[in-house]
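Student: this is a predicted model, with the sequence first.
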Amino acid sequence: MTPRKRVRDDNVIYANFRAKQRVASQEEVEKPAQPILPRSTRQAPGVLLLRRLIEERSESGRLARGRIYARGKHVENVSFKNGVISAEVQGSQNLPFEVSLIFPHRDKDDEKTFISQLLANPNGLSNLRAGEIDPLPLQFLLASGAFDYRSRCSCPDKTDVCKHAVATAFSAMEMIAADPELLLRLRGLNFDEVDRLAQELLKEKVGINPQEFWDGGQLPTIPSMKSHAVLDDSDTTLLYQAMRMISYGPVDELRAVSDLEDLFDYLLNS
C-alpha cells in the first residue's frame, strides 16, 4: 500500500486534505484570454470609433482590467439616453459603481446637419440601418475626438478614464454591434424618426412634398410641342415594300401608301 504523502509548510502539516494549487500572477489575471468582442462585429464603424475614443484616453493597465470586467459581465443596466451612456459596474465594494460616458451636446441644427450628411450618400439611410455609418454622421452620434467627451464614475479612482468606464464602453460596444439603433437612441432618435426627418429635409430642399405625389396632387403643365409627320423622316422604300406584300398590284400599292399619307395629314391638321 502506497503511504499517504504529507506536505509540510512551516509548522502546519497538510495530510492530503488538498494538493497545493498554483496561483496565477497579477499579469496573467489582467491579460484577457480572448477578445471581448466577436470578430464578426469588431469592424462595425460605431464600435471602432467608441473603442478608439476610450483607448486614447485610458491607461493600459486600466484598459486591460476594464476589458476583464466587461467580459466577466460585471456591467449592468447599460442605457443610451440624452447623449450619455450610463451603467452600473460591480467592483470591489458591495454596491456597484455608477458610470457615465457623457458625449457632446447636439442641438436641432446639428441634427439637421447629421441628416444632410446621411443623404449625401445615396445609400446613407440603408447603411445606417445596417450599422455601416459614414464617419461624419457617426461623429454626430458620438464624438469627433477623444477629448470631446467626459467620463464620470463613483469609484475612488480619480483618473481620467477608470477601469469601470472602460468596462462600460466595451459592454456598450457589444450592444451597439448587435443593435445599431442604440447609437440613434443616444441622441433621442430611431430609424423611423431619421426617415421622417430625411423626408422633411428633402421637401425643404426640393420644394415638393413627396406625399402630394402619391396622393394625386396637381400635375405640372404639359409643354406645347410642335407636330411633325413621322413619314417625313421615314424610309418610304420600306413602306412601299410593306404595302406590296398586302396589295394585288402596283396600283393598289400606290393607293395604300397614298391613303397612309392622307391619314397622317388628317391627324396632324385636324
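Tutor: Right, received. Where do you want to start?
Student: drop to CA atoms for contacts and neighbour counts, all remaining ones
Tutor: Will do.
Student: what are the buried residues along stretch 124-137?
Tutor: Gly124, Leu125, Leu128, Gly131, Glu132, Ile133, Asp134, Pro137 (16 or more other Cα atoms under 10 Å).
Student: same thing with stretch 151-161?
Tutor: Ser151, Arg152, Cys153, Cys155, Val161.
Student: isn't there a helix covering the second one?
Tutor: Spelled out, it's Arg152. No - counting by DSSP: H, G, I helix; E, B strand; the rest coil, Arg152 is located in no helix; its state is strand.
Student: Cys162 versus that one, what's the distance?
Tutor: 9 Å (Cα to Cα, to the nearest Å).
Student: so who does Leu118 touch?
Tutor: Under the criterion of Cα atoms under 8 Å, 6 or more residues apart in numbering, the contact list for Leu118 reads Gly124, Leu125, Asp134, Pro137.
Student: from the residues you listed, which land in strands?
Tutor: Using DSSP state E, no member of the contacts of Leu118 sits in strands.
Student: which among the residues you listed gets closest to Leu197?
Tutor: Distance to Leu197, by Cα to Cα, is smallest for Leu125 among the contacts of Leu118, at 11.2 Å.
Student: what distance do you get for the closest one to Lys81?
Tutor: Distance from Leu125 to Lys81, by Cα to Cα: 22 Å.
Student: buried set for the longest helix seen in the chain?
Tutor: Assignment by DSSP state H gives helix 250-269 as the longest helix of the chain. Of all the residues in helix 250-269, those buried under the rule 16+ other Cα under 10 Å are Glu253, Ala256, Val257.
Student: one more to weigh against that first structure:
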Amino acid sequence: MVERGPKRPLRVDGGLTLRSKRGEIAQTWWSRRFIEVLESFGMGGRLDRGRAYARTGQVLSMSLSTSMVLALVAGSRPNPYRARIGVKKFDDDEWRLIERALAGQAIFTAKLLAGEMPVEVEEVFAELGLALFPSTMRELSMDCTCPDWEVPCKHLAATCYLLAESFDTDPFEIFAWRGRERGELLENLRALRGAVREQERRQEEVVVGLEDCLDTFWERPTVAAVAAGDLVAGPPDAVLDQLDPLPLVVRKRNVADLLRPAYRAMVEGPPAQG
C-alpha cells in the first residue's frame, strides 16, 4: 500500500495576505509582543505552516469582536475551516481602574490619541494585577473545525499572524479584544484627563487664610496689582449687592442702604474736617 503525504491546501483568490512576505511580521513593539507570547507556547512547526498559510492568502476572512477573533481559512477540503481564538475580556470595574490609571499620565492619552501604544502600558496593567497580553495557553481558548487534533493547528496559527499584523495597524484592536472599543475608550480618557487637569489646577491655586490678611483686608489695591490683573477693585459696598435683600427696614429705609456709607468710609477714611 502506498502512503500518501499530507494534502496540499486548495489555492484561493482574494484571501487575506500578510504584508510581510519574508522575515519578521510585526513592525511595532506591541505586535512583536503578541507574537513572542505565541512563540513561547512552543507551537514549533505549526507556526511555520501557519505563517505560510497567512502569506499565501489561505485566510479568507477575519473579524474581531469582544473576546473573540473569528476566521475562515481555506484548507485541503472544499469548505473552509472556521478558526476561533478567544480571550477573557476585562469587566467594567477593571476597565474603570485601567482608564483611571491611563488618564493619570498625560503621555499615555497623548500617544493613544496619536495611534501609538505606550511602552509602559504593560506596567500599568501589571500594577492592577492584570495582563494586556495573554501569558499562558490557558488564557486563550482556541478551536478549529479542521480534523487536526493539535491546538493550535496551522489554520489557527495563520489567524494569529494576521491578528498580530492587524495590531500593527491599529493598537486599539487589542483593547477592543479585551472589551473596550476605541471610541468609548478615548471618550472616557478625555473626560478623565479633563478632571485630572482641573484637580491639578485647583491644587496649584494659592489659598490665603483670613487670619493672614487681616492687616490689609480693607486696603485699596495698588495700581500695580490692578494692572497686573491680580485683583480687580470694585465699589466697597458692592458686597451688599451680592447678598439677598435684607428683610430689615429702619425709618422706612432698607438696612443695606444705611450700611453703604459705613462700607465706603472703611476704605476711603473719615470725611475731612472743615
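Tutor: Happy to help now that I have it. If you're wondering where the values come from, they're calculated on a predicted model, not measured in any experiment.
Student: could you pull up the contacting residues of the equivalent of Val37 of the second structure over in the first structure?
Tutor: Alignment note (TM-score structural alignment): Val37 of the second structure maps to Leu53 of the first structure. The contact partners of Leu53 of the first structure, by Cα under 8 Å, 6+ apart, come to Gly145, Ala146, Phe147.
Student: and the last one, that one's in a helix?
Tutor: Think Phe147 of the first structure. No - the assignment for Phe147 of the first structure (three-state DSSP) gives coil, which keeps it out of a helix.
Student: which one of the contacts of Leu118 of the first structure sits closest to Ser86 of the first structure?
Tutor: Pro137 (21.9 Å).
Student: can you count the residues close to the closest residue to that closest one other than its chain neighbours?
Tutor: Once flanking residues are discounted, Pro137 of the first structure sits nearest to Phe114: 5.2 Å by Cα to Cα, 6 or more residues apart in numbering. The criterion is other Cα atoms under 10 Å. On that basis, Phe114 of the first structure has 20 neighbouring residues.
Student: Phe114 of the first structure matches what in the second structure?
Tutor: Aligned partner of Phe114 of the first structure by TM-score structural alignment: Ile98.
Student: distance between stretch 166-177 of the first structure and the chain's centre?
Tutor: With Cα atoms, centre = their mean, to the nearest Å as the basis, stretch 166-177 of the first structure stands 15 Å off its chain's centre.
Student: oh, that last question was meant for stretch 194-209 of the second structure, not what I typed.
Tutor: 24 Å.
Student: so which strand or helix has the match of Phe114 of the first structure?
Tutor: Element membership of Ile98 of the second structure, judged by DSSP states H and E, is helix 92-103.
Student: which SS state does the match of Val37 of the second structure fall under?
Tutor: Assignment for Leu53 of the first structure (three-state DSSP): helix.
Student: now do Val69 of the second structure
Tutor: Val69 of the second structure ends up strand, using three-state DSSP.
Student: then Val161 of the first structure?
Tutor: Relying on three-state DSSP, one would call Val161 of the first structure coil.
Student: that one matches what in the second structure?
Tutor: Using TM-score structural alignment, Val161 of the first structure lines up with Pro152 in the second structure.
Student: what helices and strands are in contact with whichever strand or helix holds Arg67 of the first structure?
Tutor: Here Arg67 of the first structure, judged by DSSP H and E, is contained in helix 60-71. Helix 60-71 of the first structure sits against helix 26-30, helix 163-178, with contacts defined as 3 or more Cα pairs under 8 Å, 6 or more residues apart in numbering; DSSP states H and E.
Student: quick one: which of those is nearest Ser58 of the first structure?
Tutor: Ser58 of the first structure lies closest to helix 163-178 among these, at 7.6 Å (Cα to Cα).
Student: got a list of contacts for that closest one?
Tutor: Residues outside helix 163-178 of the first structure that contact it (Cα under 8 Å, 6+ apart): 36-37, 41-42, 44, 46-47, 50-51, 54, 58, 62-70, 75, 78, 85-87, 89, 91, 97, 99-101, 131, 151-153, 182-183.
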